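In: Okay, here's the prediction I keep looking at, along with the sequence it came from:
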Amino acid sequence: MRHLVLVLGDQLDPGSAALDDFDPEQDAVWMGEVAEEATHVPAHQQRLVLFFSAMRHFRDRLRERGIKVHYHALGPDPAADRGADFVTLLQADVPALAPQRLVVVEPGDWRVQRRLETAAAALGLPLEQRADRHFYCSREGFRDWARGRKGLVLEYFYRHLRRHYGVLMDGDQPAGGAWNFDRDNRETFGREGPGELPPAPSFEPDATTREVIALVQARFPGHPGDAAAFDQPVTPEQAEAALDSFIRHRLPAFGTWQDAIWTGEPFLYHARLSAALNLHLLDPRRCVEAAVAAWEAGRAPLNAVEGFVRQILGWREFVRGVYWLHMPEYAGHNALGHEGALPACYWDGDTDMACIADAMRSVLAHGYAHHIQRLMVLGLFAQLYGVHPYRFHEWHMAMYLDAVDWVSLPNTLGMSQYGDGGIVGSKPYCASGAYISRMSNACRQCRYDPRQATGEGACPFTTLYWDFLDRHAGRLRGNRRLQFQLRNLQRKPEEERAAIRRAAAALRERLGAGA
């Protein structure tokens, strides 16, 4: 064998660089489902179905092209596994296959990359890592852009890529005369709610997916979620259909309502394409091109299209760049010194806080919550509570279908928990229950009052918000974006601040820890 091409579970791209110059007479592909990735944190059942089904469909597609694929599939009996982790499986197979070289697209996970390098060295084989063409910006390209800058600012990087690729540009100026339209994208539904919503696309499991569902139910019955409810895209064709549905039915209203929350409506106008994107079932360029074409044809307003484009061309590329620029040290950051475990409700959804209960219903049912629920409900509460930022990241990796390390870590440890001390975001995203009351209807259904920090009906968000500012006032005093909040804290009498500290301590004791 000349090349043994390693295809990782989040690199299911038919046009992958790993398959460049592939010779069916001399080369083969190797893929493996591994138990370690499913169990080092108790992964959501639907997350397991997504990865294993998408991998098996990709395997079958390669075989239809006449490509030999060596594939390790998990079975219901762990004793039948040839190894618990990716590297052990690879080291067991390579001697018999006897390739001259291992070829892989650069992994999205720093840990996987280092383990592959170590394994290749132990096997005495060269490991050729090819650039991942899925992304607009290469690792080296981001490093070049970041060189010499005092700080990494998404807005400047986003503008750089808009100019470079000519996306939503009018000559050298942004289309519509502005780089972003955030001011138009923060509307709330009001008391009347969102009204009738377009149906979310759903994909009936085929025989391969049903086989995986049965496997997950048999082997991982105690994991969160319900494998039987899985209905997500597992092929490029299904991912394209999901994109088409979003562009036609939800993109026109996406911008205006992208930050709004409504209980019992987990999807609203959101695309829910990130899982397909992160497994490389869907090309980000297709998403951007389709959205821009909808604007040019008058089928979607500019504020909606720009907001969608910014999530893909801007934020997604930015966090990948941050990840590879700062790893492996990034994973160890804990700027606020938080050491707490997650409250138990993050695993079972059992809580009387209406906003968290609603968000967790979506996470448990679908392995999904939209970005405001992630950042300003579940993420916010974990930060105020004092959860260790890496533990929050591990939870995110376990519970969300779209979570892969390069995108999850900067979003959770950095943006959500401020564990990186300001590399991704310039301030902690801290807010009281008033924010949730403004953006959703959850507080109307809740026994807690978002205006109260102490007392029987005090909102846990509000209690912990003031406690957070009190605990970190010294550390955050130099952050100009928090001066207003810190001045409000200073106006509170010491006896009130002491009462808030006591209430926060009692709240942490009552909520307990789940992991």
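Out: Received, thanks. Residues are numbered from 1 along each chain as shown.
In: Every contact and neighbour count from this point should use C-alpha atoms.
Out: Will do.
In: Sort out which residues of stretch 338-348 are buried, please.
Out: Across stretch 338-348, burial judged by 16 or more other CA atoms under 10 Å covers 338, 340-343, 345-348.
In: What is the nearest of these to Met31?
Out: Taking CA to CA as the measure, Met31 lies nearest Trp347 of the buried residues of stretch 338-348, at 30.5 Å.
In: this is the other structure I want to compare:
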Amino acid sequence: MSSKTKAVVVLGDQLDLNNPALLANPPKLADVLMVESPVESTVVWVHKVRIALFLSAMRHFAQELRNAGYTVHYRSLGDTGQHSLATEVANLCKQHGYTSIDMAEPGEWRLEQDFLTLAKSENIKLRMLEDSHYLCSRAEFAKWASGYKQMRMEYFYREMRKRTGVLMEGAEPAGGKWNFDADNRSAFPKAGPGDITPPAFFEPDEITQTVFAEVEANFPGHPGTLKNFAWPVTRQQALKALDAFIENRFVNFGTYQDAMWTNTPFGWHSLVSSAINLHLLHPLEVIEKAEAAYRAGKVDVASAEGFIRQILGWREFMRGVYWLDMPKMREDNHLQAKLDLPKWFWTGNTHMNCLKDSIGQTLDYGYAHHIQRLMVIGNFALLAGLVPQQVEDWFLAVYVDAVEWVELPNVAGMALFANGGRFTSKPYIASGAYIKRMSNYCAGCKYNPAEKTGDKACPFTTLYWGFLDQHEKMLSANPRTGLMAKNIARLDEAQRQALRQKVADTFKNLEQL
């Protein structure tokens, strides 16, 4: 039994000494509880790299807590059996005599409910503290959202810029515009991306190597491979990764952030999202370093604004709508999609080069950038009418930076239009022509992106036109998609029948595409 009656619970995505529960409870007041629950790695069929990243980062942080003077009761995979995380915390409280728990509010609705249930059933005093890792609290976002019939990230982002003073010149935005998205959409040159400065990666240390062995032993059938693992697992590594991006890669990030190229998994991207989501980096320090690079003339305003918008705007916005709309968001299926996820989502074995490359690198590294996720994988899932919950589970399973509060609204709301445009102004759909424009994926592919019917028709193009046909009324009523609807209206009845037959054949043969 401990001499203390209070414990601090630190979850696997709250690895920060400035965690508000830790700041409120120095070592003399409370002990720390950390749990590796196998259940958390099997809620969905989690990628081995994602499991290894969380476990390694947690074990490194437990050492950091001990160095700071805390008594840490840590339950690793071999200690917990098949207990849920909350159940194992309850067991630890009984074992050591803790009657109260402090913790930062969880990032996942399910876990929050689990801990609220635990507190009630075990008669434990539970205090959830507002997580200072974010720049907009749940309450502040809900208050902002109450003023809008339709939530839009752009309006929220401008408010955040004004509130924080980031990229501002007095009352005006730096560079004279709030948003430079139109300047950040270039494809790589036709000859290819050329030499790209590699990101900072880190050789796995003894702790991480031990984690690898345990992941292989406990989750042998899970997707992915650990052979390419090199993600930051400590704050020191995360800071090095951030600095390496700012100094060596940021300069070309903005221009080519949407570009895709075969066997180019990282492009000019920062690769710090997993570190931010584990709380190894605070979003504000990342934003400040990006703005400092702009102020020093190292990057142009378009690159700086595009990067900062993803963190200060979209990231905070996603968290806000997640907590505003859960648990309904998880069940939404506005378009009544009903087809099962093809098996090749777990192997990458498809004839479509774009999906073969995007899914293949996902399985190799646990990573794909936002356009690969949204406009290749998500676009296909939307056009093919795949069940949203199956797609959401896949995205949560395979990416190292996937935590439900950010993954679910991005997939359900933005990629799949599953909530009917609750915070997006249109479905994000595109034909094979977009993929051809932004990549080299179409070169040598079995399919022709210019054809929507016929033997060589690109499934993206076929399904895009099929989506227009099926949802013509909805798209016609939306000013942002009205032109798309006019295009489908130009097809005569014979052309429409041929298209519908090709769409039906494509749906029937999803597994063979």
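Out: Arrived safely. Please read all numbers here as calculations on a predicted model, not as lab measurements.
In: where does the TM-score land?
Out: Taking TM-score structural alignment, normalised by the length of structure 2 as the basis, the two superposed chains have a TM-score of 0.97; 510 aligned residues with a CA RMSD of 1.4 Å.
In: and the buried residues of stretch 338-348 of structure 1 as CSV, adding distance to Ala175 of structure 1 and secondary structure?
Out: Formatted as CSV, these follow (distance: CA to CA, whole Å; DSSP: H, G, I helix; E, B strand; the rest coil):
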residue, distance to Ala175 of structure 1, secondary structure
His338, 43, coil
Gly340, 46, strand
Ala341, 46, coil
Leu342, 44, coil
Pro343, 45, coil
Cys345, 44, helix
Tyr346, 42, helix
Trp347, 44, helix
Asp348, 45, helix
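In: a markdown table for the residues you listed, including distance to Trp395 of structure 1?
Out: Formatted as a markdown table, these follow (distance: CA to CA, whole Å):
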| residue | distance to Trp395 of structure 1 |
| --- | --- |
| His338 | 16 |
| Gly340 | 13 |
| Ala341 | 10 |
| Leu342 | 8 |
| Pro343 | 11 |
| Cys345 | 12 |
| Tyr346 | 8 |
| Trp347 | 9 |
| Asp348 | 12 |
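In: Need the counterpart of Leu77 of structure 2 in structure 1.
Out: Aligned by TM-score structural alignment, Leu77 of structure 2 pairs with Leu74 of structure 1.
In: nope, Pro20 of structure 2 is what I meant
Out: Per TM-score structural alignment, Pro20 of structure 2 is aligned with Ala17.
In: Identify the residues contacting Leu111 of structure 2.
Out: Leu111 of structure 2 makes contact with Ala86, according to CA atoms under 8 Å, 6 or more residues apart in numbering.
In: how big is the offset of whichever strand or helix holds it relative to structure 1?
Out: Assessed by DSSP states H and E, Leu111 of structure 2 sits inside helix 109-122. Here the mean offset of helix 109-122 of structure 2 against structure 1 after fitting is 0.5 Å, by mean CA distance after the TM-score superposition for structure 1.
In: Which positions within that helix qualify as buried?
Out: Under 16+ other CA under 10 Å, the buried positions of helix 109-122 of structure 2 are 111, 115-116, 118-119.
In: My guess is Asn184 of structure 2 contacts Asn252. True?
Out: No. Judged on CA atoms under 8 Å, Asn184 of structure 2 makes no contact with Asn252 at a distance of 9.8 Å.
In: joint contacts of those two?
Out: If you check Asn184 of structure 2 and Asn252 against CA under 8 Å, 6+ apart, the residues they both contact are Ser303.
In: Relative to Phe51 of structure 1, how far out is the residue lying closest to Gly75 of structure 1 once chain neighbours are set aside?
Out: Leaving aside its sequence neighbours, Gly75 of structure 1 sits nearest to Leu215 (CA to CA, 6 or more residues apart in numbering; 6.5 Å). According to CA to CA, to the nearest Å, Leu215 of structure 1 stands 13 Å off from Phe51 of structure 1.
In: cool, and Arg183 of structure 1?
Out: From Arg183 of structure 1 to Phe51 of structure 1 the distance is 37 Å (CA to CA).
In: Between these two, which is the more surrounded one?
Out: Phe51 (21 against 9; other CA atoms under 10 Å).
In: Just give me the match in structure 2 for the more buried one.
Out: Structural alignment (TM-score structural alignment) places Phe51 of structure 1 against Phe54 in structure 2.
In: show me what contacts the residue lying closest to its match once chain neighbours are set aside?
Out: Among residues not flanking Phe54 of structure 2 along the chain, Gly12 sits closest, at 6.2 Å (CA to CA, 6+ apart). Shown in contact with Gly12 of structure 2 (CA under 8 Å, 6+ apart): 34, 54-55, 57-58, 278.
In: Closest to Gln512 of structure 2 out of these?
Out: The nearest member of those to Gln512 of structure 2, counting by CA to CA, is Phe54 at 34.7 Å.
In: And that closest one, which helix or strand is it part of?
Out: Per DSSP H and E, Phe54 of structure 2 falls inside helix 48-67.
In: contacts for that helix?
Out: 12-13, 15-17, 34, 36, 41, 71-72, 74, 207-208, 211-212, 215-216, 219, 222-226, 229, 231, 233-234, 278, 365-366, 397-401.
In: now do stretch 418-430 of structure 1
Out: 151-153, 319, 322, 330, 333-336, 375-376, 380, 383-384, 389, 410, 413-417, 465, 479, 481-482.
In: what's the first-to-last distance across that stretch?
Out: End-to-end distance (CA to CA), stretch 418-430 of structure 1: 10 Å.
In: cool, and stretch 31-43 of structure 1?
Out: Terminal residues of stretch 31-43 of structure 1 are spaced 20 Å apart (CA to CA).
In: which element follows the helix or strand harbouring Leu384 of structure 1 toward the C-terminus?
Out: Leu384 of structure 1 belongs to helix 380-385 when assigned by DSSP H and E. Moving toward the C-terminus from helix 380-385 of structure 1, the next helix or strand (DSSP H and E) is helix 389-399.
In: That next one packs against which elements?
Out: helix 405-409 (3 or more CA pairs under 8 Å, 6 or more residues apart in numbering; DSSP states H and E).
In: State the three-state secondary structure for Trp30 of structure 1.
Out: Secondary structure, DSSP: H, G, I helix; E, B strand; the rest coil: Trp30 of structure 1 is strand.
In: does it really touch Leu6, like I thought?
Out: Yes. Counting by CA under 8 Å, Trp30 of structure 1 does reach Leu6; the two are 5.0 Å apart.
In: Just the buried ones out of the contacts of Gly12 of structure 2, please.
Out: Counted by 16+ other CA under 10 Å, these give 34, 54-55, 57-58, 278 as buried.
In: a markdown table please, covering the residues you listed and showing distance to Gln95 of structure 2.
Out: Shown next, in a markdown table, are the buried ones among the contacts of Gly12 of structure 2 (distance: CA to CA, whole Å):
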| residue | distance to Gln95 of structure 2 |
| --- | --- |
| Met34 | 14 |
| Phe54 | 25 |
| Leu55 | 23 |
| Ala57 | 26 |
| Met58 | 22 |
| Leu278 | 28 |
